[in-house]
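A.B. asks: this is a predicted model, with the sequence first.
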Amino acid sequence: MGRKTVSTKLYILDTNVLLHDPLAVYQFQEHDVVIPMTVLEELDRIKDRHKDVSRDARVAIRTLENIFVDASPEMIQDGLPLANATEQHASGKIAIFADHTLDQQAKSFTADEPDNRIINTALYLQKLHEPRSVVLVTKDINMRLKAKGAGLAGVEDYRSDQLIDDIQFLAKGFNHLEGSFWGRVNDCESVSEGRDTYHKISADLLEGAYINQYIIDDTQSFAARVINQNETEITLQDLGYERLMGRCAWGVHPKNIYQAMALDALLDPDIELVILTGPAGCGKTLLAMASALELVIERGIYSKVIVTRNTPEIAESIGFLPGSEEEKMMPWLAAVTDTLEVLHRQDESMDGSLHYIMDKANIQFKSVNFMRGRSIQNSFVFLDECQNLTASQLKTIITRCGEGTKLVCCGNLSQIDSNYLTAVTSGLTYIVERFKNFEGSANVYLNGVVRSRLASFAESEL
């Protein structure tokens, strides 16, 4: 790539960046992007694997092919303007660097590993373009450490998709006020409409409030939900602490105020997306399934329950399991069937009850892999373990939901299994932040482990 002014940077992308975001080349504005040949080779090997990342590898390859389709070898090495390839805000250049052509003197590491070849490329380009800033972008922590140790000045994680800097800033779905709520309020307009009471207060009293955020205080008497807001005024629906704690779904009563807020959102058909986060054992799956049975069987609001979850190994191993799709999904959905057993353990014949309920509620177990292209109508959709999904995967599922469908997403951000996701880049974190101002969604962080004394101690001490 030809020399450029030092005011712009030169970014070298690792393979995992393109797997995490196949369109990452467009995220660097006026700066230039270099793709080492080793990255293309890794993408080529990954695209034929039977795993979720193979799709991302193919998308990344097609994106690069569309950019370089009519380019000569000289143009590819010197760099093509990204502005001609996309309508996005990218005005720099992109080039492919043939890292195999580096002579031995230019190498700091042996070239026996892909990571080493990419670091060698970054170090070579740093020396070649000095004093211009050259930055290696990778999501591999160990690779970042190796690159810094080898003398590379610019090493970064890929953060363009991060809506928050730290998971502690993630919206919890509620605002727990110290002291008394009414002790803060000087001017309030209250209106009763049927059985509901609404309070209009100054927006200054609840900074950062958003639609469907719950408001509670220390008095254990006040509980409300934000239903409208503007720059000067916030409208709250008074839920009442005791009334909120009195919520019930399929015989399940909340054990704490956090579960009560979750039940309120789950049982409200006007809230089409409910996001439940929290530690293992806080009751996410139990509350979701109890609400599903309540809304489908007792109230008849939805016609069926669709249960799905991310299954990292399913692409490789589902074909080798016997039975139908639902039977193949059972090992991954044991948490849901365990929950159904808990809900009916007091029945005279638990097995008989389970078969009856499964049929009555029309419960279907589906793989996330087979959700693409569907249109789901009048259904209660329960997506479990979605902390392992990317934002694009969650978008695929959410856009499947048609009229009269409610989607419940559950996950624990401390139990991410994907090698390409962290708590701040998980699709679960993404939708919590993106949907918090959408009037048809609610998010609740279930604080506290209620599964058992043992589970609670393990969550806090291990």
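C.D. replies: Cool, the structure landed.
A.B. asks: please make it C-alpha for all contacts and neighbour counts, starting now.
C.D. replies: OK.
A.B. asks: in space, what's closest to Thr15 - neighbours in sequence excluded?
C.D. replies: Val39 (5.1 Å; CA to CA, 6 or more residues apart in numbering).
A.B. asks: included below, for side-by-side comparison, is a second structure:
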Amino acid sequence: MQKVFVLDTCVLLHDPKAIFNFDDNEVIVPYAVLEELENKKRLLDEVGRSAREAIRLFDQLRQNGQLAEGVSLPDGGTFRIELNHYSENPLPLYSDIKLPDNRILAVALNLGREDERPVIVVTKDIAMRVKADALSVKTQDYYNDKISLTSLNDDVIKLELKDSEVNGLYQIGHISLIEPKLPNSCAKGLLSDGTVIPLIVSCDGTKLIKLHSRNKDHWGIVPKNIEQTWALGILSNPQIKLVNLMGPAGTGKTLITLASALEQTIHQDLYTRILCARPVIPFGKDIGFLPGEKEDKVRPYMQPIYDNLEFLLRPKQDKLRDKDSEALVESTVDLLKKRKQLEIEVLTYIRGRSIANQFIIIDEAQNLTAHEIKTIITRAGEGTKIVLCGDPDQIDHPYLDKESNGLAYVASRLKGQSFYGQVGLLKGERSELAARAAQLL
């Protein structure tokens, strides 16, 4: 039976083309949603872009007929703009019909009384779904962008190695595979005595390459576990242009990425600049507008990156006083910026750029939508490497979750590509306290 889907505003702001993803059913956008899109269209961020794109799409559909009467969609469904049924207010007593959410629910309630087909409200707003359920209106999340991610351990290849294969790994650094594997996959070579050798599949999927777990050619950083060994192996491979590092807080994602970036940019001269960026989403209550120039405004949001830079740039034999050491680190960061070897930016300013020969680090990438991730990756010019760091279980974006964020989207779409590699970091290495707290709290 054909269904009627009533879309909330947040669905169109999340995916402006959402109306095409409901097969041969009828898709209805209440007039209240149009008004909300109108209010959002002047914003200069991703929300404003989505609002403008949705409105332009509706304008194009007007060529197929009157939107109030319904127009055909490519998959056999129909699309219609619906008024708000003011003739009868079906909401509970004292409900404010002026609120957009209540007007959308009123549309759904009245449609349900008039139509024999199931009427379903589609929204990414949890509170809206609760209100709809309280009114006995069928409701659901927007599932088209949901990704089913496998466990981070499930993608690891486990192989029992013969003595001849072990000799080959230690003599020439790799062995050939009889059956090709997914390119850049992480692998464990299991020896008869229980020893585990960290391996990685080559970019063409035909070889197993041995990684050196005690290699110090990463700005002096030595991996503390096998996952970090895989990560540093992928980060240091110039053939892998896009890297996805996923894992809980404290597993070392940002630290080892910055270490590899400094090594390859400053020491090896493989890249001209390190570009660090993260989405501006505050944790907890926002403190409002920040004073100062752009650098001063950006600094609080970028402080986690500065903390890791301070750790990496601090003299290894640190006999200086804390204040002298901090001043030395600050001067080193300023020097790298003046030499154009380091840039720390918010993602707001990355749109429209073409970035060549740079090592780009996107921190907290789990707070980005699939479209935002695509926008970032398509900025990459020749010779650029992009690293996405994030934890799909730690999302601050109001309309994203573990199955619908940009990090998961990239992992599901690009796994197996020769230019892409991903590693799941599991063990917290920040401190014993942080690791135990993450496990128990």
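C.D. replies: Good, I have the coordinates. Being a predicted model, the structure only gives us computed values, none of them experimental.
A.B. asks: and the residue with the largest distance to the centre of structure 2, how far from Lys337 of structure 2?
C.D. replies: Here structure 2 reaches farthest from its C-alpha mean at Ser87, the gap being 44.7 Å by CA atoms, centre = their mean. Ser87 of structure 2 sits 64 Å away from Lys337 of structure 2, going by CA to CA, to the nearest Å.
A.B. asks: cool, Leu91 of structure 2 as well?
C.D. replies: Applying CA to CA, the value for Leu91 of structure 2 to Lys337 of structure 2 is 58 Å.
A.B. asks: go on, Thr265 of structure 2?
C.D. replies: Taking CA to CA, one finds Thr265 of structure 2 at 13 Å from Lys337 of structure 2.
A.B. asks: next: Ile221 of structure 2.
C.D. replies: 22 Å.
A.B. asks: try Glu364 of structure 2
C.D. replies: For Glu364 of structure 2, the distance to Lys337 of structure 2 - CA to CA - is 22 Å.
A.B. asks: more neighbours: these two, which one.
C.D. replies: Using other CA atoms under 10 Å as the criterion, Glu364 of structure 2 and Lys337 rank with Glu364 on top: 23 against 15.
A.B. asks: list the contacts for that one?
C.D. replies: Neighbouring residues of Glu364 of structure 2 by CA atoms under 8 Å, 6 or more residues apart in numbering: Arg278, Pro279, Leu388, Cys389, Gly390, Asp391.
A.B. asks: from these, which land in strands?
C.D. replies: Arg278, Leu388, Cys389, Gly390 (DSSP state E).
A.B. asks: where do the helices of the stretch 151-300 of structure 2 begin and end?
C.D. replies: Counting by DSSP state H, counting those that start in this stretch, the stretch 151-300 of structure 2 has these helices, from start to end: 163-172, 226-235, 253-262, 294-313.
A.B. asks: next SSE after the last one?
C.D. replies: When you say that, I think you mean helix 294-313 of structure 2. As assigned by DSSP states H and E, the chain's next helix or strand after helix 294-313 of structure 2 is helix 322-338.
A.B. asks: and the host helix or strand of Thr38 of structure 1, which stretch of structure 2?
C.D. replies: Using DSSP H and E, Thr38 of structure 1 sits within helix 37-46. Matched against structure 2 by TM-score structural alignment, helix 37-46 of structure 1 falls on residues 31-40.
A.B. asks: I'd assumed Val33 was in contact with Leu13 of structure 1.
C.D. replies: Yes: with contact defined as CA atoms under 8 Å, Leu13 of structure 1 and Val33 form a contacting pair (7.3 Å).
A.B. asks: using a markdown table, lay out the ones in strands among the contacts of Glu364 of structure 2 together with neighbour count.
C.D. replies: Output for those, formatted as a markdown table (neighbours: other CA atoms under 10 Å):
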| residue | neighbour count |
| --- | --- |
| Arg278 | 23 |
| Leu388 | 26 |
| Cys389 | 23 |
| Gly390 | 24 |
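A.B. asks: longest helix in structure 1, please.
C.D. replies: helix 52-68 (DSSP state H).
A.B. asks: re earlier: right, and the residue nearest to Thr15 of structure 1 touches Val17 too?
C.D. replies: No: the criterion here is CA under 8 Å, and Val39 of structure 1 misses it with Val17 at 10.0 Å.
A.B. asks: circling back to that earlier point, which of Leu13 and Val33 of structure 1 has more neighbours?
C.D. replies: Val33 (28 against 23).
A.B. asks: ok but that one is inside a strand, no?
C.D. replies: Yes: using DSSP: H, G, I helix; E, B strand; the rest coil, the assignment for Val33 of structure 1 is a strand.
A.B. asks: tell me the spacing between it and Leu136 of structure 1.
C.D. replies: Val33 of structure 1 sits 10 Å away from Leu136 of structure 1, taking CA to CA as the criterion.
A.B. asks: list the residues that contact both of those two?
C.D. replies: Tyr11, Ile12, Leu13.
A.B. asks: picking that back up, so which bits of the match of helix 37-46 of structure 1 are buried?
C.D. replies: Tyr31, Ala32, Val33, Leu34, Leu37, Lys40 (16 or more other CA atoms under 10 Å).
A.B. asks: contacting residues for the first one?
C.D. replies: So the one you mean is Tyr31 of structure 2. Shown in contact with Tyr31 of structure 2 (CA under 8 Å, 6+ apart): Ile81, Glu82, Leu83, Asn84.
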